[in-house]
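K.L.:
Below: sequence and its predicted model.
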Amino acid sequence: MDAQRHIVHIDLDSFFVSVERQFNPSLVGKAVIIGGSADRGVVASCSYEARAFGVHSAMPTRQALKLCPHAIVIHGTHGRYSEASRKVTEIIHRSVPLYQKTSVDEFYIDLSGMERFHDPYQIASDLRQTVIRETGLPISFGMGSSKTIAKMATNQAKPNGQLRIAHGGEKDFLAPLPIKKIPGLGENTCQKLYKYGIEKIGDLQRVNLMFLETVFGKMGTYIYNKAHGVDDSEIVPHGERKSISTENTFHQDVSDAKTIENILVSMTEELAGKLRKENKVSGCLAIKIRYANFETHTQQQKIALTAAEHILIPGIKALLYKAWNTHRPIRLIGVKLSNLCTGSYQINLFEDNEERIRLYQAMDNINFKFGDKTVCRAAGMEIGARTFNPFLKG
């Protein structure tokens, strides 16, 4: 018989709102929306008081204010959230042997095997109290035999609570919950299931696997397993890379500013797409240029956390002209994004208007399905596939 797993999912409740309330206690108990401007911005986070009116993250701010006109809108402060997330990460890092940070406010912890020494639920409870005591932030956790059960338990425990699902009790815990509570189940999939009269997870548990595979293909197996609490995915140990970079060497030295700018746009797009794919943001830009005599110059600049090209590209271009003596041809050019941290989607909601967010999501979805650079900016397209560019080496 396999050893029992003890997986904990930790979520900082209304994280951005909770951090802002520490700096402005008058916000406590009020409907708060954090995100972009009221006309074209998007909700990055909101308080439970605002959620009661139907407000949720990624909703256009103007729509949120129609639902909850009395809400207080705050633009948000990147540094505060990064610092609060760092403090929580440090507490978890010193307290448990294996954890995975999946966003600025969300963690998975594997306490499997710890039952030989201590009660895993007590370890998780003590950790939660330590975080509350040392940071003042409300926090919830769920505990179960898998990441899926733990995450769904956390959602049931919120706000500011904790819940343990006993081994063997997974199906009973899941059965009364709506199917939309299953992580990763999109609206379209739910609508299809509703047509078959499947509304609760318990309804799904009674459905034949072959039926789900016929209707949904491979996704049917995923749905079936989730409904039965089956999830063998592992906790990936915490250890994030801190930078991402790319560089190109020219076959012939290049002095044309437009050509160099277009190549920089393409390189920056490529790196930004990778960041968004990995749910990361960058806090520092850097550029490297090398002349024919191998003399190398670099420039870097700290920025607000982002993975958005409309912010990264102008910054990279500005660094180019700080580093480059435009009278001298360039042999090699490189772009580096560093000071990486997790949680790009939420943080990008602060700086991008609604249209831009939809554009990035659409671009990323197409590039994910059909390959990088299927869609990109016209400037990046000019240098397109590198194999066809006479200036670039392989």
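P.N.:
Looks like it arrived, so ask away.
K.L.:
For the rest of this, base every contact and every neighbour count on C-alpha atoms.
P.N.:
Will do.
K.L.:
Correct me if wrong: R62 contacts A38.
P.N.:
Yes: taking contacts as CA atoms under 8 Å, R62 lies within contact range of A38: 5.3 Å.
K.L.:
any idea how far the host helix or strand of I10 is from the chain center?
P.N.:
Secondary structure assignment for I10, by DSSP states H and E: strand 7-12. Using CA atoms, centre = their mean, to the nearest Å, the mean C-alpha position of strand 7-12 is found 16 Å from that of the whole chain.
K.L.:
helix or strand right after that strand?
P.N.:
Following strand 7-12 in sequence order, the next helix or strand is helix 15-23 (DSSP H and E).
K.L.:
Pull the residues that contact the helix or strand following that following helix.
P.N.:
Of the helices and strands lying after helix 15-23 in sequence (DSSP H and E), the nearest is strand 32-35. Taking CA atoms under 8 Å, 6 or more residues apart in numbering as the criterion, the residues outside strand 32-35 that touch it are 16-17, 41-47, 49-50, 61, 71-76, 349-351.
K.L.:
Put this next to the previous one:
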Amino acid sequence: MVNQRRLIAHVDMDAFFASVEQRDRPDLRGRPVIVGGDGARGVVAAASYEARRYGVRSAMPAARARRLCPHAVFVRARHAHYREVSEAIFEVFAAHAERVEGLSLDEAYLDLGPFDPAILPAAIGRRLKQAVFDATGLTASVGLAGTKLIAKLASDYDKPDGLTWVPDETVQRFLDPLPIRRLPGIGPSTAGRLHDAGIFTVGQLRQGPESLLSQALGRQAGTFRQRAAGIDPRPVDDRRVRRSISQESTFSEDLHELAAIEEVIRTQAAACARRLRERSLYARTVHLKLRSGGFSTLTRSQSLDGYTRNAETVAEAACALARAWAGYQSRIGVRLIGTGVSGLEGQPDPGQIL
């Protein structure tokens, strides 16, 4: 009889943007590739594993990446193309899983159904990886387990092109030696408090005295102790939708005119509206992000009276936020502009659609 425990996969494409570029341009294969602007103010969107060996990471200033890896090849990002490739990947996921919970363009949880003792989970994982490669020419790292938490940790265990299966009976053996930073939700500040308390591994967190954990973690102590024990009852949620959609642009020189800023916002708003229509979604809130030449960042948002996927409605709300900001500035200088929408809904009440 089939065991009703579920087999969960976490699939993470390997250096997705950079791998797409290496796939499309054979001359880049085996070379350090950095996706993103290579100007003085550019930012790394993605780095191939060849570039990561030199310490290059996403979100790093391009100038620093150039210093770390001077022989890297910089490639301009092609986000529309990456979305097309992502759609092909998710078609593979849908063909192999009962439910798919997308996390980003290149990452998802898959509910592969009940455990079947007649089929080895590793064999299922190999078939999934091969199907992704056959459809796209790209490699993925796959973690398999009985919970989302362990599957996600497993997918990162043997990157790139890895496959790690963690049976229930080996979960603690897998978790205990891991550094506490590997647990979701533990950032540098929390890790620092735990280190001060003498807790460095997941096993030490799981076995630590309750009084010590409460002092370091506060009300979250019980939650983190559960994670350290591998407990995660969350199902794969195929109803999950993206919480926001946004577009950003970084400029080699500051923009000093409000008209130029509004022109960029309108272009970004049109792109956001197009993506809303492609996903059959509507948005309730409009966001604006502005970063100055001195790297200070301002974020503002405006809730609408209803839901929209109209480019002009999004643009007018974002431009109004920009005008309000500019009214308080003696001098305008902007190096980055981001326009986005959130409060996404698939089927709002018809009376609420703007």
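P.N.:
That came through fine. None of the values given here were measured: they were computed from a predicted structure.
K.L.:
Got a TM-score for the pair?
P.N.:
Here the TM-score for the pair of chains, by TM-score structural alignment, normalised by the length of the second structure, is 0.70; 288 aligned residues with a CA RMSD of 3.7 Å.
K.L.:
All the strands of the stretch 1-150 of the second structure, in order from the start?
P.N.:
According to DSSP state E, counting those that start in this stretch, the stretch 1-150 of the second structure carries its strands in the segments 6-13, 33-36, 44-47, 73-75, 99-104, 107-114, 140-145.
K.L.:
Dump those strands to CSV, plus mean neighbour count and distance to T267 of the second structure.
P.N.:
Conversion of the strands of the stretch 1-150 of the second structure to CSV gives the following (neighbours: other CA atoms under 10 Å; distance: least, CA to CA, whole Å):
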stretch, mean neighbour count, distance to T267 of the second structure
strand 6-13, 26, 30
strand 33-36, 26, 19
strand 44-47, 24, 20
strand 73-75, 18, 22
strand 99-104, 18, 23
strand 107-114, 22, 28
strand 140-145, 27, 33
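K.L.:
Tell me which of those lies nearest to V314 of the second structure.
P.N.:
Using CA to CA as the measure, strand 99-104 is the one of the strands of the stretch 1-150 of the second structure that comes nearest V314 of the second structure, at 22.9 Å.
K.L.:
burial measure for the closest residue to H167 of the first structure other than its chain neighbours, as a count.
P.N.:
Computed as CA to CA, 6 or more residues apart in numbering, the closest residue to H167 of the first structure that is not its neighbour in sequence is S145, at 6.3 Å. Using other CA atoms under 10 Å, S145 of the first structure has 25 neighbouring residues.
K.L.:
For the stretch 201-350 of the second structure, which segments count as helices?
P.N.:
All helices of the stretch 201-350 of the second structure, identified by DSSP state H, counting those that start in this stretch, fall at 202-207, 210-217, 221-228, 258-278, 311-326.
K.L.:
okay, these in TSV with distance to E84 of the second structure next?
P.N.:
Conversion of those to TSV gives the following (distance: least, CA to CA, whole Å):
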stretch	distance to E84 of the second structure
helix 202-207	38
helix 210-217	42
helix 221-228	35
helix 258-278	12
helix 311-326	22
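K.L.:
just checking, Q300 of the first structure touches G283?
P.N.:
No: between Q300 of the first structure and G283 there is no contact, the gap being 10.7 Å when judged by CA under 8 Å.
K.L.:
More neighbours: which of these two?
P.N.:
Looking at Q300 of the first structure and G283 with other CA under 10 Å, you find the greater number of neighbours at Q300, namely 20 against 17.
K.L.:
Could you measure from that one over to I316 of the first structure?
P.N.:
The span separating Q300 of the first structure from I316 of the first structure equals 9 Å under the rule CA to CA, to the nearest Å.
K.L.:
what is in contact with these two at once?
P.N.:
Counting by CA under 8 Å, 6+ apart, the shared contacts of Q300 of the first structure and I316 are 285-287.
K.L.:
Buried subset of these as a PyMOL selection?
P.N.:
In PyMOL syntax, the buried subset of the shared contacts of Q300 and I316 of the first structure is picked out as below (16 or more other CA atoms under 10 Å):
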select buried, resi 285+286+287
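K.L.:
taking the shared contacts of Q300 and I316 of the first structure one by one, which sit in helices?
P.N.:
With helices taken from DSSP state H, there is no overlap with the shared contacts of Q300 and I316 of the first structure.
K.L.:
Now render the helices of the stretch 201-350 of the second structure as JSON lines, adding distance to A97 of the second structure and mean neighbour count.
P.N.:
Rendered in JSON lines, the data for these read as follows (distance: least, CA to CA, whole Å; neighbours: other CA atoms under 10 Å):
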{"stretch": "helix 202-207", "distance to A97 of the second structure": "30", "mean neighbour count": "21"}
{"stretch": "helix 210-217", "distance to A97 of the second structure": "36", "mean neighbour count": "16"}
{"stretch": "helix 221-228", "distance to A97 of the second structure": "25", "mean neighbour count": "18"}
{"stretch": "helix 258-278", "distance to A97 of the second structure": "23", "mean neighbour count": "18"}
{"stretch": "helix 311-326", "distance to A97 of the second structure": "35", "mean neighbour count": "19"}
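K.L.:
of all these, which lies closest to W165 of the second structure?
P.N.:
Of all the helices of the stretch 201-350 of the second structure, helix 221-228 sits nearest to W165 of the second structure, with 18.0 Å by CA to CA.
K.L.:
For that closest one, name the packing helices and strands.
P.N.:
With contacts defined as 3 or more CA pairs under 8 Å, 6 or more residues apart in numbering; DSSP states H and E, helix 221-228 of the second structure has these neighbours: helix 202-207, helix 210-217.
K.L.:
Columns distance to V142 of the second structure on top of those, output as JSON lines?
P.N.:
Below are those laid out as JSON lines (distance: least, CA to CA, whole Å):
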{"stretch": "helix 202-207", "distance to V142 of the second structure": "22"}
{"stretch": "helix 210-217", "distance to V142 of the second structure": "31"}
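K.L.:
L149 of the second structure versus R53 of the second structure, what's the distance?
P.N.:
R53 of the second structure sits 27 Å away from L149 of the second structure, taking CA to CA as the criterion.
K.L.:
To clarify, my last question referred to G340 of the second structure.
P.N.:
29 Å.
K.L.:
In terms of neighbours, single out the busier of these two.
P.N.:
The residue with more neighbours, out of G340 of the second structure and L149, is G340; 25 against 21, by other CA under 10 Å.
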